Structures are given as structure tokens and as C-alpha cells.
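Trainee: can't give you the sequence, but here's the structure:
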């Protein structure tokens, strides 16, 4: 089978690899579409994501859909020919976190396309992938493979919104208007938020957020007065989501969120924290919570996509054939041209 492999920084190769064996509880899926995520871009551009360094060829890709081509002897939930979205997370179900309902923190999780463990956990950017039947969620013929691949990032967004608590009638601000930020806006609107503010430094991504429901956009680099206005009178925002992964973004959330409001940290923070007003978390009695991956929300995401409750098509920039995978990564890295880029097989 054809396999995309990252060997190190800027070293992405296409290789032929043998097909994996199939266990009785497993399913062989012909991969049709795989989204390129921020972590995939980090592995490609830098050979690492934070402390997770590529030490052997890594197949990226954790936003995937495909078609079942073979099932194990004990599998009855799906059959050959079924179109499926692929949950990239396989939790053990027995560790202390799984037993507590926090499988996103499973001590023994297998997650597509991650160098966080050794041997590395290979992803779905390949012609075929073998998964447990429980990782396959059937989707209708009316949902394209490309849109079905949005199940994973939408699940991340839904989990973040869950962590924020009730948003009914609330003013919500999302700082960092990339694909996850845009999906959080959509999820917050579904949860009943009345005002949806998107903040970024790229006009093109802000325009995409307008297309999916943002009621207001702010370019932080060009409109500092607008951010100052949101910070007036101890803050005008009920709940904010930091998705940019920058301390400047967190600082804007702290300043703009009203006393006793909520900040959800979604982005992976990096850079210099100097100037971030952490003391205001105490002064304003803010609720600061982190949001990591998802739990049950993957099934919710696929259900919402399948029933058309959320239309993510405005976020799909281009589906690029695997033969042009280098072009796909280059496009995905350009925030002025791309929101979500997929590789297709």
C-alpha cells in the first residue's frame, strides 16, 4: 500500500509498505480523505511537536474517512462497502482515567499519527489502515468523504465548548481563527451563544469565520482599539477560547473576559509569557480550564455532520490527491490561502 511518511524536518516521502494483518475484531479501511492538522504541519516542518520528536518514519494524519474493504471474523457493526469516519483514538478502557470517564487522558491510548510514544503511533495518511471496529462510525452516502474527515477537529471543538459550560445567550470570543477556532464558533452557536467574536491577525481566516457564523471579527494586529473596548469595564466577554497557542492570545482572553467568566485553553502555548496578566485570573475570579482532544464528542461530531446540523464545507479549502502531497502541505501551511486542506486517495 502507498504510505506517506515523515522522516524528519521537511522530509516527507511516499513509500510502498506491506498491508497489515487483520485481527478478528478489526476492520480494514481504504482511506479516502485525510485532513492536515497543525500537529501534522509541525512534524513536517520541524520534525517534532513540542517534546515529541520523530525518531523513526512517522505516518501523519488523524482526521480521516474511508470505505470498509474487509472485516474480522467477530465484526458485525460494519461490513465491506460501508462508508465510515475513523475515530483516531483507541483508549484502553481499563486505566484510572478511562474508568473515570476521561478517556482523552488514557494512560495507554493509541492515537493516529503521534510520536509521543515509542514505537510511534502511525497515522491514517496511507492507502489502507487497520483499526478496531469500534473506531468506525458509519456515515451516509450524502456525506462526502472530505466532509466526513472533519469529524475529529469538530470533536475537539465540541469538547472545548463542553468545558466552557452553558453558553446559552452568552457572548463568546475565539482567539485564533484557524480551523479549530472556526469550528468552536460553530459549536458555540449550536450551544446557543448569541454573540460570536473571532480574533486573529489574518484577514482571510477571519473572513472564513464570518462565513460560518461569526457575528464580529477583529484583526488584532490592525484593530487594537477594538480589543481594548472588549476589555473595558472589567471585560465584555462571557466565555473566551484561546486557540492560537500564543501568550498574547491568552492575555487578550484574560483582559476581555468579565469577572467570573470562563477561559478555555485549547491551543498549545509557546513563546514568551512576559506581559501576560496572569494575576487578573485571581482578581477577576476567572474560571480557567484546559481542553484536550475529546471523549464522546467524536460520535456527536459525526452525527451532526451526517444529519447536516453543521455545514463545515465553507472551511474546506482543497482536496489534493496524494501524488501531490508536498503541494498539500505547502498549501496547508499558508494561512492566507488555506483553512483546511485534505489529502485524498
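Mentor: Received it, and whenever you're ready, just let me know what you need. Keep in mind that what you see is a predicted model, and the values were worked out from it rather than measured.
Trainee: For the rest of this, base every contact and every neighbour count on C-alpha atoms.
Mentor: Noted.
Trainee: Show me the helices in the stretch 201-345 of the chain, by range?
Mentor: Per DSSP state H, counting those that start in this stretch, the stretch 201-345 of the chain carries helices over the ranges 203-211, 224-231, 247-256, 279-283, 297-306, 325-332.
Trainee: Tell me which of the ones you listed sits most buried.
Mentor: Compared across these, helix 247-256 shows the largest average neighbour count, a mean of 24 (mean count of other C-alpha atoms under 10 Å).
Trainee: From residue 61, how far out is the residue nearest the centre of the chain?
Mentor: Centroid-nearest residue in the chain: residue 153, 3.0 Å away (criterion: C-alpha atoms, centre = their mean). Noted for residue 153: a distance of 12 Å to residue 61, by C-alpha to C-alpha, to the nearest Å.
Trainee: before we move on, what about residue 77?
Mentor: Per C-alpha to C-alpha, residue 77 is found 24 Å from residue 61.
Trainee: Next: residue 315.
Mentor: The value you get for residue 315 to residue 61, if C-alpha to C-alpha is used, is 18 Å.
Trainee: more neighbours, these two?
Mentor: residue 61 (26 against 22; other C-alpha atoms under 10 Å).
Trainee: Would you map the helices across the stretch 1-150 of the chain?
Mentor: Using DSSP H, counting those that start in this stretch, helices in the stretch 1-150 of the chain cover 38-46, 96-99, 145-148.
Trainee: Of the ones you listed, which stretch is the most buried?
Mentor: Most buried of these, by mean neighbour count (mean count of other C-alpha under 10 Å): helix 145-148, with a mean of 25.
Trainee: Next secondary structure element downstream of that one?
Mentor: Proceeding N to C from helix 145-148, the next assigned helix or strand is helix 151-164, under DSSP states H and E.
Trainee: name the helices or strands packed onto the next helix or strand after that following helix?
Mentor: Using DSSP H and E, the helix or strand that follows helix 151-164 towards the C-terminus is strand 171-175. Contact partners of strand 171-175 among helices and strands, from 3 or more C-alpha pairs under 8 Å, 6 or more residues apart in numbering; DSSP states H and E: helix 179-190, strand 195-200, strand 237-242, helix 247-256.
Trainee: got the contact list for the last one?
Mentor: If I follow you right, that is helix 247-256. 173, 175-176, 227-228, 230-232, 234-237, 240-243, 263, 265, 269-273, 275-278, 280-281 (C-alpha atoms under 8 Å, 6 or more residues apart in numbering).
Trainee: Just the buried subset of these, written out for ChimeraX, thanks.
Mentor: Applying 16 or more other C-alpha atoms under 10 Å to the contacts of helix 247-256 leaves a buried subset, and the ChimeraX line that selects it is:
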select :173,175,176,227,230,231,235,236,237,240,241,242,243,263,265,269,276,277,281
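Trainee: One more to weigh against that first structure:
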């Protein structure tokens, strides 16, 4: 096919300023392929750039094409012969590890590399544009071929499911364990599904709203609690707790809901700066507080699990909009009482 010189894209300009506009299709480097994007999932970071002009400490300094949860089809192969042939359907791993300022990091955990860039991120300047566009040029190292039986729409959850898979890997062996998940948004619900697949005996989930709780139950939770029911949460005594709400209140619930000697995996990204925490409780219960940030090669395991049917997560998607209706889609996605994962269709 003939690759156009311009493409529709979803661009954050500043807090409250989200635009659907035409942008140039970037000329690919020799090791880049051009992908026709089929679907993109709206992530919490996309919402933060739109609502606040920042995601944590990543502050918008220039217009940024959003989007890192994307799948599509190769329409122009890389000039250097690397990567996949035209027509290959792919998921995208949005990270490019890098040594940055040379700060040390575990070499087997490139997600922690100080120079790592991520699609649709304002962490560095110039910003790293995302892939909420119909046509994008992407490095071949980001691309993962999709098996024949896995549809592009089903694969649209590969990236957030990889975040969940990494979080579960940070928890250790879950076989026979009691698990508590704080926050049943898309990531929380995906953690429920992955933890269930990993052999957890019980998975209890909390949230402020009925819809996300119902979604979590549909993907494997054995019980649900309202996030306001502090007494019930404190009685769970979970072996492993996943905090995916991204709030200090959620972290407090996670500590209260953990059994003595339990592990708390912190997945939800709290705001930057100091946060209140029940550290005395963590000390006296000898809780293990473990961070979980993005993912590494778990994306390959996720694709395999979706393909063989051992991970069924379709119900996490609650809405789909044409890319031209992205402004409406973002409004729906910001309201967790009425939406789970919202997809844009390019």
C-alpha cells in the first residue's frame, strides 16, 4: 500500500487540551517499520497528561502524541531487513531501555534502566511520542508477532496485561495463596486474572464502584469488598496484596489487609513527593513492600497465554470508540464508575 504523508493522531497539548489532529507520518529509520495501528487502549497515564498536563513527574513541555497500548499490522518493513514482513500482525512493547546517566541498575531488569524511554511519555525532552495514530514508524525491537488465532482486538490488552504479569511475578509463588487486590480498574482486574492463572486459591478484590468489581469477578476474583469497608479489608489477612489504586489510602488498605509476614506489591503509581503510609504496621507485621514498574519480556508470556486460552480477559474492555471520537472516549475512560478499559479504533 502507499503510505500517506499525514495521519490522524491524538495529541495532548497541555492540561485540559486534548486534540484530534493531522500530523506528519515520521520517516522511518532503517531499523523501523511502519505500522497501521488497529487499536489503542487508553491508560491512566494518558488521562493524566490530558487532565493535569503531567503524569507523576513527567511534565508536558510540548505537544505529545499519546498512546502506548497498541496493536496493528506492518505495512512497510524495515529497510535493513530486520523485523517482520508486510502483513504481519503485531503487538508493541513500548519501552526502549537505555543506560542514561550511567546510574547502576540490574542488567536483567532493563525496565529499571535510567535511560529507558516509553512511547507516549513526557519523562524526557524532547518527549517520546506515542502511537495513538493510524500510521506510526516504530523500532523493530518493539514488535511482537501475534499468533494466527489471536485477533487484534483481543491483543489490544497485551501491554497492560504484561504490567499485571510483571506485578504477579514480583509477588513470588501464588499457588494456594490468599490474594487481595486493592483497586479493580483495568490493571487491578488484569492482576486478578493473572493471579488466578498463577494458582492463587482465593482472590479478593476491592473498589469504590460496582462495575469494576463485577469485571474483576468475571475474570476470576472469588470475592469482592467495597473499598470503604475498612474492617472487612483488615480481616482478609492476605498472603499477598497488590495495591493498584495508586492512592495512599489504597496503600493503607493494602497494609491492613496483609497477613503478618505478608508481601505487598505496589503497582499503582502514587503522586510524586512524600506520601503518608502505615510504616509502623509494616514494621511490626514484618511486611515486605515490593515495587512493580512496567515490565520486561513478560509480554511474550502474555501473548502465549492469550493465544492458548489460559488467560481470558476480554471482559476488561468495556467500551470502543473510533479514533475520531477520542475526546468522548477520554471522558468515558476518566469515569471508573462506568468504564473499564476503553479502546480507540484506528
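Mentor: Ah, there it is. All figures in this text were calculated on a predicted structure; none of them were measured in a lab.
Trainee: re the thing from before, out of the helices of the stretch 201-345 of the first structure, which comes closest to residue 342 of the first structure?
Mentor: helix 325-332 (7.2 Å; C-alpha to C-alpha).
Trainee: What helices and strands are in contact with the closest one?
Mentor: strand 340-344.
Trainee: Strands along the stretch 1-150 of the first structure, start to end?
Mentor: 2-8, 11-16, 26-35, 48-49, 52-53, 63-71, 83-86, 89-90, 110-111, 128-132, 136-138 (DSSP state E, counting those that start in this stretch).
Trainee: The third one vs the second structure, mean deviation?
Mentor: Comparison of strand 26-35 of the first structure with the second structure after fitting gives an average deviation of 0.7 Å (mean C-alpha distance after the TM-score superposition for the first structure).
Trainee: how far does that strand sit from the chain's center?
Mentor: 18 Å (C-alpha atoms, centre = their mean, to the nearest Å).
Trainee: Mind putting the helices of the stretch 1-150 of the first structure into JSON lines with distance to residue 202 of the first structure?
Mentor: Formatted as JSON lines, the helices of the stretch 1-150 of the first structure follow (distance: least, C-alpha to C-alpha, whole Å):
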{"stretch": "helix 38-46", "distance to residue 202 of the first structure": "16"}
{"stretch": "helix 96-99", "distance to residue 202 of the first structure": "38"}
{"stretch": "helix 145-148", "distance to residue 202 of the first structure": "24"}
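Trainee: closest to residue 210 of the first structure out of these?
Mentor: Nearest of those (C-alpha to C-alpha): helix 145-148, 19.2 Å.
Trainee: Which position in the second structure pairs with residue 207 of the first structure?
Mentor: Alignment note: residue 207 of the first structure maps to residue 214 in the second structure; criterion TM-score structural alignment.
Trainee: Please identify the most buried of the strands of the stretch 1-150 of the first structure.
Mentor: strand 83-86 (a mean of 28).
Trainee: what's that one aligned against in the second structure?
Mentor: The alignment places strand 83-86 of the first structure over residues 89-92 of the second structure (TM-score structural alignment).
Trainee: contact partners of the matching stretch?
Mentor: Applying C-alpha under 8 Å, 6+ apart, the contact partners of stretch 89-92 of the second structure are 68-74, 142-146, 152, 155-156, 158-159.
Trainee: what about 10 Å?
Mentor: Stretch 89-92 of the second structure has contacts (C-alpha atoms under 10 Å, 6 or more residues apart in numbering) with 35-39, 68-75, 84, 119, 131, 138-148, 150-152, 155-159, 299-300, 303.
Trainee: For stretch 126-133 of the first structure, grab the matching residue range in the second structure.
Mentor: Under TM-score structural alignment, the match for stretch 126-133 of the first structure is residues 133-140.
Trainee: so how far is the matching stretch from its chain's centroid?
Mentor: 19 Å.
Trainee: for stretch 270-289 of the second structure, same thing?
Mentor: Distance, centroid of stretch 270-289 of the second structure to centroid of chain: 24 Å (C-alpha atoms, centre = their mean).
Trainee: what's the span of that stretch, first residue to last?
Mentor: Stretch 270-289 of the second structure stretches 14 Å from its first residue to its last (C-alpha to C-alpha).
Trainee: now stretch 43-54 of the first structure
Mentor: One end of stretch 43-54 of the first structure sits 7 Å from the other (C-alpha to C-alpha).
Trainee: Find me the equivalent region of it in the second structure.
Mentor: Using TM-score structural alignment, stretch 43-54 of the first structure lines up with residues 49-60 of the second structure.
Trainee: which ones are touching the match of residue 207 of the first structure?
Mentor: 184, 189, 205, 221, 224, 315-316.
Trainee: do residue 266 of the second structure as well
Mentor: 167, 170-171, 182, 241-246, 250-251, 254, 289-293.
Trainee: Could you do residue 170 of the second structure as well?
Mentor: Applying C-alpha under 10 Å, 6+ apart, we find residue 170 of the second structure in contact with 164, 263-266, 290-293.
Trainee: Any quick ChimeraX command for the buried ones out of those residues?
Mentor: Entered in ChimeraX, the line below selects the buried ones among the contacts of residue 170 of the second structure, by 16+ other C-alpha under 10 Å:
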select :164,263,264,265,266,291,292,293
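Trainee: Pick out whichever of the contacts of residue 170 of the second structure sits closest to residue 114 of the second structure.
Mentor: The closest of these, once distances to residue 114 of the second structure are taken by C-alpha to C-alpha, is residue 293, at 12.7 Å.
Trainee: Spatially, what comes nearest to that closest one if we skip its sequence neighbours?
Mentor: Sequence neighbours aside, residue 267 is the residue nearest to residue 293 of the second structure in space, at 6.8 Å (criterion: C-alpha to C-alpha, 6 or more residues apart in numbering).
Trainee: Please report how far that neighbour lies from residue 85 of the second structure.
Mentor: Distance from residue 267 of the second structure to residue 85 of the second structure, by C-alpha to C-alpha: 36 Å.
Trainee: Looks like residue 244 of the second structure contacts residue 189 (just checking).
Mentor: Yes - assessed by C-alpha atoms under 10 Å, residue 244 of the second structure is found in contact with residue 189 at 9.4 Å.
Trainee: where do the contact lists of the two overlap?
Mentor: Joint contacts of residue 244 of the second structure and residue 189 (C-alpha under 10 Å, 6+ apart) are 164, 181-183.
Trainee: Can you lay out the residues you listed as JSON lines showing distance to residue 199 of the second structure?
Mentor: Listed next are these as JSON lines, based on distance: C-alpha to C-alpha, whole Å:
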{"residue": "164", "distance to residue 199 of the second structure": "15"}
{"residue": "181", "distance to residue 199 of the second structure": "15"}
{"residue": "182", "distance to residue 199 of the second structure": "19"}
{"residue": "183", "distance to residue 199 of the second structure": "20"}
